[in-house]
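[1] model this:
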Amino acid sequence: MSSTRKKSSRGREGSKNRRWSDRVTKQSNALDLESKIFKSTNPRRIALSLKRSAQASKRRKGTPYQSAMSMLNFYINRAGKSLSQKQKRVLERAKDELRDVFGRK
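    Okay, here's the model as predicted:
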């Protein structure tokens, strides 16, 4: 009996579609994000930028707060899989700042 491993049926096609989350972050249909905003080290700046984008957007379905928080969570959970611990802390703090700038607690 041969013990060869079965190759993945995905092949090369799968690698093209692998980074769908990166495409969503860069080309979101809901928000027009400031370039490289998630790379910022200032949580307040991230929150204010997300707030501006969410309030200016006419393509969102929920409230500006929901839209902004959703994009931030999406980035942390999906697009930011390879984030450093330092940047992850900054983004988690940005959630608190976002609540603050929208007057929520």
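[2] Every contact and neighbour count from this point should use C-alpha atoms.
    OK.
[3] So which residue is smack in the middle of this protein?
    Nearest to the geometric centre of the chain sits residue 75, at 1.9 Å (CA atoms, centre = their mean).
[4] Tell me who's in contact with that residue.
    residue 25 (CA atoms under 8 Å, 6 or more residues apart in numbering).
[5] any idea how far residue 13 is from it?
    Remark: distance between residue 75 and residue 13 (CA to CA, to the nearest Å) = 24 Å.
[6] for residue 92, same thing?
    34 Å.
[7] Next, the second sequence, to be compared with the first:
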Amino acid sequence: MTAHKWSQDVTEHSDALTLDRGVFTLSDPAKIAHSLKQSAEHSRRRKATPFRSAMSMLTFYINRAGKDLPEKQRKILEAAKGELRTAFGKDGK
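    Purely as a prediction, here's the structure:
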């Protein structure tokens, strides 16, 4: 029997966003940010602003993957945070 991971369930069935399949496995931070932005802006179930919802889901995934997340993918996902800030005009410029 496979152990059920609550974090996987949240990622797959979140009440906040409907995510594109495989969004966190993409190799382009800009594509990840764009996908999360689109999901957040089109969600009618989110409780926070689109930016906060998208950033929260990205941070949640990074934190829950923990040590099992390959360093290369972690760097891509961390870079996606910056891309997400830029996409929402939150980069301080």
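[8] hang on, the earlier thing: aligned partner of the residue nearest to the centre of structure 1 in structure 2?
    In structure 2, residue 75 of structure 1 lines up with residue 61, judged by TM-score structural alignment.
[9] ok, residue 72 of structure 1 - contacts?
    91, 95.
[10] after the helix or strand hosting it, next one along is what?
    Per DSSP states H and E, residue 72 of structure 1 falls inside helix 64-74. Using DSSP H and E, the helix or strand that follows helix 64-74 of structure 1 in sequence is helix 85-101.
[11] That following helix maps to which residues in structure 2?
    The aligned range for helix 85-101 of structure 1 is 71-87, by TM-score structural alignment.
[12] Stretch 48-62 of structure 1: end-to-end distance?
    18 Å.
[13] for that stretch, which positions count as buried?
    48-55, 57, 60 (16 or more other CA atoms under 10 Å).
[14] what do you get for stretch 23-37 of structure 2?
    23-24, 29-37.
[15] Quick check: the two most widely separated of these?
    24 and 37 (13.2 Å; CA to CA).
[16] So residue 33 of structure 1 sits against residue 51, correct?
    No - Residue 33 of structure 1 is beyond contact range of residue 51, at 9.9 Å (criterion: CA atoms under 8 Å).
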